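J.: no sequence for this one, just the structure:
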């Protein structure tokens, strides 16, 4: 399946979109940082579960689909996994949609 299609399908579900929004915020009190450089590892699973109100297995399922679409990555720190967005993947999807919009605008302008 086309990567763009997988990404759009992943974002089309309300729960997955809620998770993406939570990860975009990276709330300080629930974000783990690398003590050496200050880079954010991401948000803990328990925060996503609490904020979405979904069960653990359901959150895991949605994270799996977001990871498979390349939108989210998990960073393992000790025995914990923290989740964060892959901004480049979202930007690539945005650019593709923007290119389509520009193409459509050109076609519309010629038709007038």
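T.: Nice, I can see it. As the structure is a computational prediction, the values presented were derived from the model and not from experiment.

J.: rest of the way, CA atoms for contacts and neighbours
T.: Noted.

J.: just the strands from the chain, written as ranges.
T.: Remark: strands assigned in the chain by DSSP state E are 31-33, 40-44, 72-77, 80-85.

J.: mind checking these for the one nearest to residue 101?
T.: strand 80-85 (24.6 Å; CA to CA).

J.: quick one: list the elements packing against that closest one.
T.: Applying 3 or more CA pairs under 8 Å, 6 or more residues apart in numbering; DSSP states H and E, we find strand 80-85 packed against helix 14-25, strand 40-44, helix 45-52, strand 72-77.

J.: quickly compare these and say which is most buried.
T.: Using mean count of other CA atoms under 10 Å, the stretch among these with the largest mean neighbour count is strand 40-44, at a mean of 22.

J.: try it against this one:
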């Protein structure tokens, strides 16, 4: 094979040998994703999200969430507030009780964001 038969590697506009394969995540999206990760970094919040999404209609009253996690209602409400602020749950007041429901597509969005951060194929041997 001669050197004229070798494929040429494109040079990035900045003069480097490799440019990004896809545009990187912007600052606002990174902040939102980090807030979501922070909300999910607590096992109680992951458990609460799981309980809510497993209920019929993907919603549950706060009164149904205290016993499964073994915490007082104010503590559970605090955890739920963080999940709401992260965009994973929605809150609706019905009389004296608050009901929480999963935001449609929120968990799928987190998974989609993660998949965009990882390479599709791992490099093979060196």
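T.: Structure received. Note that the coordinates shown come from a computational prediction; the quantities given were computed from them, not determined experimentally.

J.: so after superposing, what's the score?
T.: After superposition, the two chains reach a TM-score (TM-score structural alignment, normalised by the length of structure 1) of 0.75; 97 aligned residues with a CA RMSD of 2.1 Å.

J.: follow-up on the earlier one: out of the helices and strands packed on strand 80-85 of structure 1, which is closest to residue 97 of structure 1?
T.: helix 14-25 (17.2 Å).

J.: quick check: the closest one compared with structure 2, mean distance?
T.: Compared with structure 2 after the fit, helix 14-25 of structure 1 shows a mean deviation of 0.6 Å (mean CA distance after the TM-score superposition for structure 1).

J.: what stretch of structure 2 does that helix fall on?
T.: Aligned using TM-score structural alignment, helix 14-25 of structure 1 spans residues 43-54 in structure 2.

J.: give me the contacts around the matching stretch.
T.: 39-40, 58-60, 65, 69, 79-80, 83, 88-89, 100-102 (CA atoms under 8 Å, 6 or more residues apart in numbering).

J.: can you rerun that using 7 Å?
T.: 39-40, 58-60, 69, 79, 101-102 (CA atoms under 7 Å, 6 or more residues apart in numbering).

J.: closest one of these to residue 119 of structure 2?
T.: residue 40 (23.0 Å).

J.: ok, now which ones touch that closest one?
T.: residue 46.

J.: reformat the contacts of stretch 43-54 of structure 2 as JSON lines; add distance to residue 125 of structure 2.
T.: Shown next, in JSON lines, are the contacts of stretch 43-54 of structure 2 (distance: CA to CA, whole Å):
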{"residue": "39", "distance to residue 125 of structure 2": "37"}
{"residue": "40", "distance to residue 125 of structure 2": "35"}
{"residue": "58", "distance to residue 125 of structure 2": "45"}
{"residue": "59", "distance to residue 125 of structure 2": "48"}
{"residue": "60", "distance to residue 125 of structure 2": "50"}
{"residue": "69", "distance to residue 125 of structure 2": "46"}
{"residue": "79", "distance to residue 125 of structure 2": "45"}
{"residue": "101", "distance to residue 125 of structure 2": "47"}
{"residue": "102", "distance to residue 125 of structure 2": "43"}
